[in-house]
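[1] next come a sequence and a model predicted from it.
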Amino acid sequence: MRGDALNHREALRRRIESGAARVGVLGLGYVGLPVVTAFSGAGFRTLGFDIDERVVRRVRRGDSHIGDVPARTVAAVVESGHLDATTDFGRLAEMDAVIICVPTPLGKTGDPDVSHILDALGHIRDGLRAGQLIVLESTTWPGTTRELLQPELEQGGLTAGEEFFLAFSPERVDPGNPTYTFTNTAKVVGGLTASCRELAASLYERVIDEVVSVSSPEVAELTKLLENTFRAVNIGLVNEMAVIADRLGIDIGEVVEAAATKPYGFMRFTPGPGLGGHCLPIDPQYLAWKMRTLQYRTRFIELAAEVNAEMPRYVVDRVAQALNRHRLPLNGSRVLLLGVAYKPGVGDVRESPALDVAELLGRQGSEVCYHDPFVPRLALEGGDLESQPLTAELLASSHATVVITDHPQVDYDLVLEEARIIVDTRNGLPQGAGEPAEPGGSLLYPLSGPPREGSAPDLKPIAGVDPGGGEAIPLDDLARRYRMSAGDQP
């Protein structure tokens, strides 16, 4: 058996080093498409697998559905014959290496949902053959590779580390980041055995500038969770500081700017309306879940998640406060959301705090509309919304304009000139050399602290919009009603 294992390893190593290995990427989304185009661009014959026929058709005709991967990049490798795509998972058996890039969301109960991984393993197991390398890139809890993938794949009778090879290498894709890409971001690799690690590292070294080998898949799995938990916890801290600053009447944006001048012992994190995207709100919960199975509660992680989850509610309270200051209730007011994607420069709305803000405003009777140059349509519980063109008329006809996602493509000069009330949840509209934006005809409310007084706009009722009429509702009463309507106990 040792001789056979050596033969399998050496044969695969030679195919990888010569560029003859066939590479399959299972899942062609935000992670998988950059991976498959990187390997095909390096000269490997690659095959992308996806359950979505529309995605497969687009890739096969040389088009891209992911903003970070230009269509010309896909077209070049398709035309060269190095990239193809399919929904036929039976062809996984043809691959020398299979990289799994499928989603790992949370289920309805908040527990990890690894159904996509299990589906992928089922397809791979059906055609698994000796000499194949299987790598999981999807984020998951420490132990998944050894406890889930290995026994699932060994059901066919082959032994991991001897007849096939198994490794974990966490994805490090940052959508919308043109500086750090798949190929120039260091790649962590942990294998089930030394042979598994060496083969996986050898594969990635063909396309990535720096590969960091670690002692086990568990180390690699926890590395990814540490990276994103670190960010989520620190964002939770600065979000709580924003709430504290507001109680003290202080602009948290100015505080963060001042603290960031310290050249040591401080790392800048900025507050906002909450966490979004597939990673930050979810990855720490995978770790928390795993530790609960070991009778340990990750109190710090869970507290940060609680703070971050409360930020959309804080934003709605902030909007209510701004409107209430001008004797306008939430009920009946038209509220414009600027940006609904979870981060600037992308069209991804997964876990975006804008979804919660829109839903909560709608429950209070607000008429919600939005503008986002990357998101043409937004699906909400109460019905779909379409992005509105950003015009002076739209801004002037909205009682409040709320900056949720600070896309650089938005005309903020127009916003500052025409909006009536602005609530800036990102604390500093992009303007000139990082200087705080000064309102033109608007009243600008930062995430915390007092408004920046400008030439106050005319806040008389807007024609065709009835903001409720009558006297203004006291903020405490409004907040109490709001919490009850959101399902809390009185």
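    Sure thing, it's come through.
[2] only C-alpha atoms for contact and neighbour calcs from this point on.
    Fine.
[3] so where do the helices sit in the stretch 101-250 of the chain?
    Here the stretch 101-250 of the chain has its helices, by DSSP state H, counting those that start in this stretch, at 115-127, 144, 150-153, 194-205, 217-247.
[4] out of those, deepest packed?
    With neighbours defined as mean count of other CA atoms under 10 Å, the helices of the stretch 101-250 of the chain peak in mean count at helix 194-205, which reaches a mean of 22.
[5] tell me what that one is packed against?
    helix 2-18, strand 133-136, strand 165-168, strand 187-191, strand 211-214 (3 or more CA pairs under 8 Å, 6 or more residues apart in numbering; DSSP states H and E).
[6] which other residues reach the second one?
    Defining contact as CA atoms under 8 Å, 6 or more residues apart in numbering, one finds that strand 133-136 is touched by 96-101, 145, 164-170, 196, 199-200.
[7] hold the first one in mind and look at this next one:
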Amino acid sequence: MPADLAVIGLGHLGLPLAQAAVAAGVSTLGYKTGPEGGSLTPAELRRMLSGGFRPTTDAAELGRVRTAVICAPTPPGPDGAHDLAQVASAARTLAAHLRPHTTVILESPVHPGTTDDFLLPLLEDGSGLRAGRDFHLAYSPSRVDPGNRDFGPANTPKIIGGLTPACTESAAAFYGRLTDKVVRARGPREAETVQLLETNYRHVNIALVNEMAVLCHDLGVDLWDVIRCAETKPFGFQAFRPGPGVGGHGIPQDLTGRAPRSLRMVELAQQVNSHMPQYVIQRAAALLNEHGKSARAARVLLLGVTYKADLADQQGTPAHEIALRLMELGASVSYHDPLVPAWSVLGHPVPRADSLYEAAADADLTILLQQHRTYDLQGLSVKAQLLLDTRGATPTGAAHRL
């Protein structure tokens, strides 16, 4: 049965797009590109299937859609740049079945120039068709924010950059069915650079506030109160908050080796943010020492090992490095996370605490790494022998804050 849309890649980018399309009444095929991290609850899957979603493993069906969106994951490669292997595989699979008048859109995070220089030749060589003449080609940066209850696909503007004006309009017509606002970029490179700017903006600002956290601790200043006051400014300021490190799927890119010049500020931000797990370890060791204990043989409980609150996703979570460094110091590490039933570090299972309060009372140090909504932080601060809050989520004075 023909469908309007094929979503190629059903990970953290593709599944939300497929859900939004089905909700908008678009009949949708889902095609996996490989092992992907997206997941649906049984109820969500039932709603999608009843709304017209159809997962398939038959690549031939990709040739019977009006629009194909490539959402293949692009994890960091050995050099830190996006690994385009799954994008290439998706492109070759699609090209073998591509028909004239199809609109092809890339949503995977990539560096500027990928749509023109990498994707276009794969599609043309594999199909014998010409982009901009026989089929439409465009790039649209994904703006997925998992767990955000205020902004979703319908009310988040969509950026479109097409190979030609006609390509842009074709892609805009598709996204206009899913979202309230479509913004047209000058071309694919501009749209790709939007993704670059938005991702780097997050990392650079988190790095700034992470450095402020270290400075304020040294000065004896309450950073969390500083942020509370600063965010009352109605212009020229957006509040970011420090943490034990930066996780998630967005990879900061300084474009070293892929552009005439690198982004030095992004490179520095990466250095700052990558140091935060070690800073957490330094603070933890200092707190234990102040209370007459050593990190060696200390019982340390980690709370929340996902990269974002109220999500099970562990992509890039700093909890892994923090647990590893604690183990290297000789600490006995356990964890609690309502969303992670089992957890391991470098293949070694980490004991899971069944009773949160009992575990916190027994631990020499409890470190809050992620503030899941289910955590009663007031009660936890009473039960814990020693509590280090890396998220500033506990009541003032109830714990040692980052």
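    Thanks, I have the structure now. Small disclaimer: the values here were computed from a predicted structure and weren't measured.
[8] picking that back up, any chance of the helices of the stretch 101-250 of the first structure in TSV, with distance to Leu328 of the first structure too?
    Converted to TSV, those look like this (distance: least, CA to CA, whole Å):
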stretch	distance to Leu328 of the first structure
helix 115-127	47
helix 144	53
helix 150-153	60
helix 194-205	58
helix 217-247	21
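[9] out of these, which gets nearest to Phe300 of the first structure?
    Set against Phe300 of the first structure and scored by CA to CA, the helices of the stretch 101-250 of the first structure come closest in helix 217-247, at 7.7 Å.
[10] hang on, the earlier thing: tell me which of the helices of the stretch 101-250 of the first structure lies nearest to Lys187 of the first structure.
    The nearest among these, by CA to CA, is helix 194-205 at 7.7 Å.
[11] report the distance from the closest one to the chain centre.
    Its chain's average C-alpha position is 28 Å from that of helix 194-205 of the first structure, according to CA atoms, centre = their mean, to the nearest Å.
[12] check stretch 113-122 of the first structure too.
    The answer for stretch 113-122 of the first structure is 20 Å, by CA atoms, centre = their mean.
[13] buried set for stretch 15-31 of the first structure?
    For stretch 15-31 of the first structure, burial by neighbour count (16 or more other CA atoms under 10 Å) applies to 16, 19, 21-31.
[14] show me what contacts the residue mapped onto Leu323 of the first structure from the second structure?
    Aligning on TM-score structural alignment places Leu323 of the first structure opposite Leu288 in the second structure. By CA under 8 Å, 6+ apart, the contact set of Leu288 of the second structure is 294-295, 364-365.
[15] quick one: secondary structure of Leu288 of the second structure?
    Here Leu288 of the second structure is recorded as helix under DSSP: H, G, I helix; E, B strand; the rest coil.
[16] I'd say Leu301 of the second structure and Glu358 touch.
    No: between Leu301 of the second structure and Glu358 there is no contact, the gap being 10.9 Å when judged by CA atoms under 8 Å.
[17] higher neighbour count, the two?
    Legend: neighbour count by other CA atoms under 10 Å for Leu301 of the second structure and Glu358, higher for Leu301 (28 against 13).
[18] where's the equivalent of the more buried one over in the first structure, which helix or strand?
    Using TM-score structural alignment as the criterion, Leu301 of the second structure maps onto Leu336 of the first structure. Using DSSP states H and E, Leu336 of the first structure sits in strand 334-338.
[19] against the second structure, where does the helix or strand following that strand fall?
    Moving toward the C-terminus from strand 334-338 of the first structure, the next helix or strand (DSSP H and E) is helix 353-363. On the basis of TM-score structural alignment, helix 353-363 of the first structure is assigned to residues 318-328 in the second structure.
[20] about what we covered before: just how off-centre is the strand holding Leu336 of the first structure within its chain?
    Distance, centroid of strand 334-338 of the first structure to centroid of chain: 23 Å (CA atoms, centre = their mean).
[21] by how many degrees do that strand and helix 353-363 diverge?
    180 degrees (axes from the mean of the first three to the mean of the last three CA atoms, to 10 degrees).
[22] strand 334-338 of the first structure vs the second structure, average distance?
    Mean deviation of strand 334-338 of the first structure from its aligned counterpart in the second structure after superposition (mean CA distance after the TM-score superposition for the first structure): 0.7 Å.
[23] which of the contacts of Leu288 of the second structure show up in the first structure as well?
    By both residues aligned by TM-score structural alignment, their matches' CA atoms under 8 Å, the contacts of Leu288 of the second structure still in contact after alignment to the first structure are 294-295, 364-365.
[24] just those residues: which are in helices?
    Among these, no member is found in helices (DSSP state H).
[25] which of those residues sits closest to Gly25 of the second structure?
    Leu365 (51.2 Å).
[26] map the closest one across to the first structure for me.
    Checking TM-score structural alignment: Leu365 of the second structure goes with Ala400.
[27] and the residue in the first structure that Thr232 of the second structure lines up against, which of the three is it?
    When the first structure is aligned by TM-score structural alignment, Thr232 of the second structure is paired with Thr261. Three-state assignment for Thr261 of the first structure (three-state DSSP): coil.
[28] what's the spacing between Thr261 of the first structure and Leu166 of the first structure?
    For Thr261 of the first structure, the distance to Leu166 of the first structure (CA to CA, to the nearest Å) stands at 46 Å.
[29] looking at the two, which is more packed in?
    Taking neighbours as other CA under 10 Å, Thr261 of the first structure and Leu166 compare with Leu166 leading, 30 against 11.
[30] in stretch 260-267 of the second structure, which residues are buried?
    266-267.
[31] which residues touch the most centrally placed residue in the first structure?
    Nearest to the mean C-alpha position of the first structure, by CA atoms, centre = their mean, lies Gly277 at 2.1 Å. By CA under 8 Å, 6+ apart, the residues touching Gly277 of the first structure are 342-343, 348-352.
[32] okay, buried residues for stretch 233-244 of the second structure please.
    Quick answer for stretch 233-244 of the second structure (16+ other CA under 10 Å): 241-244.
[33] ends of it, what's the gap?
    26 Å.
[34] ok, residues contacting that stretch?
    So stretch 233-244 of the second structure is contacted by 205-207, 209-210, 213, 227, 230-231, 276-277, 279-280, 318-319, 369, 390-391, 402 (CA under 8 Å, 6+ apart).
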